[in-house]
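K.L.:
Okay, here's the prediction I keep looking at, along with the sequence it came from:
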Amino acid sequence: MYTDETLNCTDCNAAFTFSAGEQEFFAAKGFTNKPNRCPDCRAARKSQRSAGGGGGGSYGGGGGYGGGRPQREMFQATCSACGKVAEVPFQPRGDKPVYCRDCFSQRQSSYR
């Protein structure tokens, strides 16, 4: 049985209630830690992350697309199939073929 708990937000230091219903939800999801932020600060942090802002998360990355990750370095290469200039997220070594997006997609779909 759960009872409402009063906690202090680590961001704004305001007191907030961690309700019995929220505790039950956390337990059902397997969460073992209590929330550190009040609902307002949680919502602000979530919107900041979904807009490509700061990190967090248990694996060093943030939520959402590109959340907190540095921009990946891209390299220029010549497509081995069509000869067009392509940008790839790795340094081509010359010992394996490199394909532009269109040729790569075409090759991938032919394997399925």
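P.N.:
Structure received.

K.L.:
switch to C-alpha atoms for all contacts and neighbour counts from now on
P.N.:
Fine.

K.L.:
what's the single longest helix in the protein?
P.N.:
helix 39-50 (DSSP state H).

K.L.:
What is the burial count for Q108?
P.N.:
By other Cα atoms under 10 Å, 10 other residues sit near Q108.

K.L.:
Distance of it relative to A86?
P.N.:
17 Å (Cα to Cα, to the nearest Å).

K.L.:
Name the next helix or strand downstream of the longest helix of the chain, please.
P.N.:
strand 75-78 (DSSP states H and E).

K.L.:
elements contacting the next helix or strand after that next one?
P.N.:
Next in sequence after strand 75-78, counting helices and strands by DSSP H and E, comes strand 85-88. When contacts are defined as 3 or more Cα pairs under 8 Å, 6 or more residues apart in numbering; DSSP states H and E, strand 85-88 packs onto strand 75-78.

K.L.:
E5 and A15 touch, don't they?
P.N.:
No: shown here, E5 and A15 do not form a contact pair, counting by Cα atoms under 8 Å, at 10.0 Å.

K.L.:
Mind telling me what element R107 is part of?
P.N.:
Counting by DSSP H and E, R107 is found in helix 101-110.

K.L.:
Below is an additional structure, to be compared with the one above:
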Amino acid sequence: MILARTTPLDKVKKPSECLEMRRLKKMGGRAVDTNEVFFDNYTIPSSSLIGAKNKDFEMILHGMNAECCLLAGEALGLGYASLSKAASYVKTRVVFKRQIGMN
């Protein structure tokens, strides 16, 4: 987990030559960028510590609880939208003089 501030792009300075980021191309879900992040001998000053030392996994689990709910809601919404679209389609699609949704 990486925490960051929302600094304007023109104010961002590369913190170290040890950090490299590459944007990944995606077919969908473009509302949020996805990147590869490489840390090569990257050091973080102790003044940047967030939370208690050696409690990082607990913090990640706490954050993942909300993430699980968010992803479940997204999946339910996409499923509902897909089902609605499919139901509309089968009412209008005719094959061999018969609607495909008729059985």
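P.N.:
Thanks, I have it. Just so you know, these numbers come straight off a predicted model, no measurement behind them.

K.L.:
TM-score for these two?
P.N.:
Once superposed, the chains reach a TM-score of 0.29 (TM-score structural alignment, normalised by the length of structure 2), with 51 aligned residues with a Cα RMSD of 4.0 Å.

K.L.:
that older thread, can you mark which positions in the helix holding R107 of structure 1 are buried?
P.N.:
Neighbour counts using 16 or more other Cα atoms under 10 Å place C103 of helix 101-110 of structure 1 among the buried residues.

K.L.:
again with stretch 20-29 of structure 1
P.N.:
So, applying 16+ other Cα under 10 Å, buried residues of stretch 20-29 of structure 1: E22, Q23.

K.L.:
so how far is S47 of structure 1 from A20 of structure 1?
P.N.:
25 Å.

K.L.:
no no, A27 of structure 1
P.N.:
25 Å.

K.L.:
for F75 of structure 1, same thing?
P.N.:
Distance from F75 of structure 1 to S47 of structure 1, by Cα to Cα: 32 Å.

K.L.:
again with L7 of structure 1
P.N.:
For L7 of structure 1 relative to S47 of structure 1 (Cα to Cα), the value is 22 Å.

K.L.:
ditto for F104 of structure 1
P.N.:
F104 of structure 1 is 35 Å from S47 of structure 1, by Cα to Cα.

K.L.:
Equivalent analysis for R101 of structure 1, please.
P.N.:
With Cα to Cα as the criterion, R101 of structure 1 and S47 of structure 1 are 32 Å apart.

K.L.:
Likewise for S110 of structure 1?
P.N.:
From S110 of structure 1 to S47 of structure 1 the distance is 40 Å (Cα to Cα).

K.L.:
what packs against the strand or helix carrying G77 of structure 2?
P.N.:
Here G77 of structure 2 sits within helix 56-92, counting by DSSP H and E. The contact analysis (3+ Cα pairs under 8 Å, 6+ apart) places helix 56-92 of structure 2 against strand 98-99.

K.L.:
Repeat the analysis, applying 6 Å as the threshold.
P.N.:
Contacting helix 56-92 of structure 2 under the criterion 3 or more Cα pairs under 6 Å, 6 or more residues apart in numbering; DSSP states H and E is no other helix or strand.

K.L.:
what element comes up after that helix heading to the C-terminus?
P.N.:
Downstream of helix 56-92 of structure 2, the next assigned helix or strand under DSSP H and E is strand 94-95.

K.L.:
re the thing from before, looking at L7 and S47 of structure 1, which is more packed in?
P.N.:
Neighbour totals were compared for L7 of structure 1 and S47, and L7 leads with 17 against 12 (other Cα under 10 Å).
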